[in-house]
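Visitor: Quick check, what structure comes out for this input:
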Amino acid sequence: MKTLIAFFLAACCAAASAQTPQPPEVAARQYILLDLNSNQVLAEREADVPGEPASLTKLMTAYLVFNAIRDKKLGLEQTLTVSRRAWDERRAGGSLMFIDTTMTPKVSELLRGLIVQSGNDAAIVLAEGVAGSVETFVEAMNRQAKAWGLKNTQFKNVAGLTEPGHHMSARDVAMVAAHIITEHPDFYPIYSMRQYSFNNIKQDNRNLLLGRDPSVDGMKTGYTEAAGYCLVASSARETPAGKRRLISVVMGTASREARAAESLKLLNWGWQAWDAVRLFEAGKPVVTVPVWKGAQPEAKLGAPGALYVTVPKGEGDKLKTTVERTDPLLAPLIAAQQVGAIKITTAAGTPVATVPLVVLEPVPLAGLFGRAWDSIRLWIK
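Guide: Got it, this is the predicted structure:
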């Protein structure tokens, strides 16, 4: 996850060459297309401009609720009281789960009301259930955004209603979505539900792509007059490099149909114009090198995890890998200790990715005699 966060903070460039595919024209104010496996941005426009997120806000609301459930602060079968404040959301307009103060819905029901039905009332009840008040929950949302380094995000409410100072950028939205997918896979399937019924009121998921592309399994829509029509869409397919996932974010499109069409256009281009390449498997050494003053003579070095890159179609077999490391390498070495970098470039030398080179297995310090002998060898060397 540190790799994911570092990528977003640095706005790491997509794989590039002289033949970098040009993205299609996308009718949206802001957009971004991310390959989650490699953490590479394949296309973007105005992705760091703060914009009205509408109900895309509920991604962060859901993330914090997922955390509370994981941390045993909230239970899926736990019932919550519907406050007057949640009931009053009916007057504010927008999407609703249609709960009232006579009901005590379960957390599991409220999550579906939040995600599938995009209920503003469900967002308030869950926020109050986690933090005691909406205001305290919003503070937690902003703390989480700051912890992730989301510089173009500020929350004023939990539902995404238009309010001065409430904004997110397309890149920040993509990051929140990525954290949900990677950290809470058990909850992610809720985003693929086509419809949900509560209190005999059935509502369809507004994500039209769930019925148009079988590879799309989420994620969230949003609309207000100020925001226009927004959509985060996630698509996963099996590839020769393993399961690959793309995340698209479009903000400020003209209609419900437009946000679906523009998102699908981006996703299809990502699948057709780019290839995913798995360079190294998790835990497999890239190089084995000598160690001085260690209880073992050699150390296995590799990437922190499986290393994927995304390259223009047909460029995968032309990549070059260069290992830069500390020399001499001195014990003791601990697992995950960074001792250099792995650099991936195209045949022409254009940078594709740089990841840490780390120790895969610890190497303890040798005994007194071994250390003394290696000191002499190093001095001679």
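
Visitor: Please make it C-alpha for all contacts and neighbour counts, starting now.
Guide: Fine.

Visitor: which residues in the chain form strands?
Guide: All strands of the chain, identified by DSSP state E, fall at 30-35, 40-45, 195-198, 201-204, 216-224, 228-239, 242-253, 274-280, 287-290, 298-302, 307-312, 320-325, 338-345, 351-359.

Visitor: May I ask you to name the longest helix in the protein?
Guide: In the chain, taking DSSP state H as the definition, the longest helix is helix 256-273.

Visitor: buried set for that one?
Guide: Using 16 or more other CA atoms under 10 Å as the test for burial, helix 256-273 gives 256, 258-267, 269-271, 273.

Visitor: Same list, the strands of the chain, but as TSV with mean neighbour count and distance to residue 100 please.
Guide: As requested, the strands of the chain are exported to TSV (neighbours: other CA atoms under 10 Å; distance: least, CA to CA, whole Å):
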stretch	mean neighbour count	distance to residue 100
strand 30-35	27	36
strand 40-45	22	41
strand 195-198	16	12
strand 201-204	13	13
strand 216-224	25	23
strand 228-239	23	28
strand 242-253	25	32
strand 274-280	19	48
strand 287-290	13	62
strand 298-302	23	56
strand 307-312	22	48
strand 320-325	15	60
strand 338-345	18	55
strand 351-359	21	51
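
Visitor: between these, which one is nearest to residue 126?
Guide: Smallest distance to residue 126 across these (CA to CA): 15.9 Å, for strand 195-198.

Visitor: next up, for comparison:
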Amino acid sequence: MTGQFPTLPRWSIAALIALAFACASGAASAQTIQTSVPHAILVDADTHSVLFEKDADAPAVPASTVKIMTAEVVFNELAEGRIKLDDQFLITENAWRTGGAPARSSSMFAAVNSRVRVEDLIRGLVIDSGNDAAIALAEGIAGSEGAFATLMMKRGRELGLTQSVFTNSWGKDDPEQRVSPREMTILAAHVIATYPEYYKYFAEKEFTWNKIKQTNRNPLLTMDIGADGLKTGNIDASGYGLVGSAVQNGQRLILALYGAASAKERAEEARKLLMWGFRSFDSKTIFAAGETVGYAKVYGGVSFEAPLVAEHEVKILVPRVGGEKFTGRIVYDGPLMAPVAAGKEVARLKIFRGSTEVLDLPLKTAAAVEVGSLPRRAMDAGLEYIGDLFRKYVGSKLDKKYVANQ
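Guide: Got it, this is the predicted structure:
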């Protein structure tokens, strides 16, 4: 602000909100299941609720689960019209020797110097886990593996994957290539929701190329649990990993786990977590789409506050038996400075089960707040000045008390 009104400091505000319900109180936590794998997270796709997590933000070696990011880039290129399913890409000497039959690794066994349709390469990528298919797609789209990795990073950041690092399209062990299990569920949810016409390839159980029939490496597809994707991964440095999804009675769950000691443990733990998730929770709506969730303070406006709404219905999953109470916070930088436009994203709604954050959604202003009169702005300035002094004074006293009690 200018003139007689000083520029006000901005601080982080966390306004507690009361939810429309609470779970049955008691000592039992919703997270009553355990897993032997070191890294795991289970998420409900509709509500984005975290149902279970174990060291889910630690960097993990992705191995072939990185091919989900490869597929996302390919699907995005298709969606943008830059490539077509019938386009043919060359299986170069590099793709064949590095990822094909000579490499003695997972491969679709495409012949060197042959041309393969993009659709067949996608099947080779997600069904056979073909390294040759991944490299051919990378070279065909970006010209080189390195340039494609740059595309992977760009797309990842656009999707909010801030902790994951992608350096190659096929999962080659690289000390810099690491993923967050939590972010892999975000990526999987995006692929499922955004590209249904291409996600279907993940559910296909077998694929034949060059007269060699291979079955899908995802063990969940052989179980009667409603699984329809996504990818497994395994190299010596990472153990056995899996990013998977299943649907039962209209509910979709997404799972990421890394570091299993064997393929058997990976399959058993994935099934156990998914089935627990389907059986242990009920969906509850806490705010309808467009319903006022709370308010953000406004400085210098005709109103002291702006109503905040969620664009979509806000739902969470509640444990059927016991569980900790839910609380919510509206978090924003404030006060907002008038004028405030309607429909502007200014805050986040964070919902906690006990001390665990299970939901984080954007909130927008439901109505505009115009600039107030000169007396109104003067009053706001005075209130903010007094409030700032109070915060500094109380904060100083609390700091001294804390130090004195060390």
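
Visitor: With both chains overlaid, what TM-score comes out?
Guide: Here the superposed chains carry a TM-score of 0.77, computed using TM-score structural alignment, normalised by the length of structure 1; 353 aligned residues with a CA RMSD of 3.9 Å.

Visitor: Could you tell me where the longest helix of structure 1 falls in structure 2?
Guide: Aligned using TM-score structural alignment, helix 256-273 of structure 1 spans residues 263-280 in structure 2.

Visitor: With structure 1 overlaid, report how far that stretch is off on average.
Guide: The superposed stretch 263-280 of structure 2 is, by mean CA distance after the TM-score superposition for structure 1, a mean 1.4 Å from where its aligned residues fall in structure 1.

Visitor: same thing with stretch 150-157 of structure 2?
Guide: When structure 1 is overlaid, stretch 150-157 of structure 2 sits 3.0 Å from its aligned residues on average, using mean CA distance after the TM-score superposition for structure 1.

Visitor: Run through who's touching that stretch.
Guide: Applying CA atoms under 8 Å, 6 or more residues apart in numbering, the contact partners of stretch 150-157 of structure 2 are 69-70, 73, 142, 162, 164-167.

Visitor: repeat that for 10 Å
Guide: Here stretch 150-157 of structure 2 makes contact (CA atoms under 10 Å, 6 or more residues apart in numbering) with 66, 69-74, 76, 138, 141-142, 145-146, 148-149, 158-159, 161-169, 183, 187.

Visitor: what comes up buried for that stretch?
Guide: Along stretch 150-157 of structure 2, these residues count as buried under the neighbour rule (16+ other CA under 10 Å): 151-153, 155-156.

Visitor: Check stretch 180-191 of structure 1 too.
Guide: Neighbour-count burial for stretch 180-191 of structure 1, counted by 16+ other CA under 10 Å, picks out 180-181, 188, 190-191.

Visitor: and of the residues you listed, the nearest to residue 281 of structure 1?
Guide: Distance to residue 281 of structure 1 across the buried residues of stretch 180-191 of structure 1 (CA to CA) is lowest for residue 181, with 20.7 Å.

Visitor: Please report the distance of the equivalent of the closest one over in structure 2 from residue 393 of structure 2.
Guide: Under the alignment by TM-score structural alignment, residue 181 of structure 1 pairs with residue 192 in structure 2. To residue 393 of structure 2, residue 192 of structure 2 is 51 Å away according to CA to CA, to the nearest Å.

Visitor: again, but for residue 125 of structure 2
Guide: 61 Å.

Visitor: more crowded one of those two?
Guide: A count of neighbours by other CA atoms under 10 Å puts residue 125 above the other of residue 125 of structure 2 and residue 393, at 30 against 12.

Visitor: hang on, that one packs against residue 108?
Guide: Yes. If you go by CA atoms under 10 Å, residue 125 of structure 2 and residue 108 touch, sitting 7.7 Å apart.

Visitor: where do the contact lists of these two overlap?
Guide: Jointly contacting residue 125 of structure 2 and residue 108 under the rule CA under 10 Å, 6+ apart are 131-134.

Visitor: Pipe those into a markdown table and attach neighbour count and distance to residue 175 of structure 2 per row.
Guide: Formatted as a markdown table, these follow (neighbours: other CA atoms under 10 Å; distance: CA to CA, whole Å):
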| residue | neighbour count | distance to residue 175 of structure 2 |
| --- | --- | --- |
| 131 | 29 | 19 |
| 132 | 34 | 21 |
| 133 | 33 | 23 |
| 134 | 30 | 19 |
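
Visitor: So which of those is the closest to residue 85 of structure 2?
Guide: Nearest to residue 85 of structure 2 among those: residue 133, at 13.9 Å, using CA to CA.
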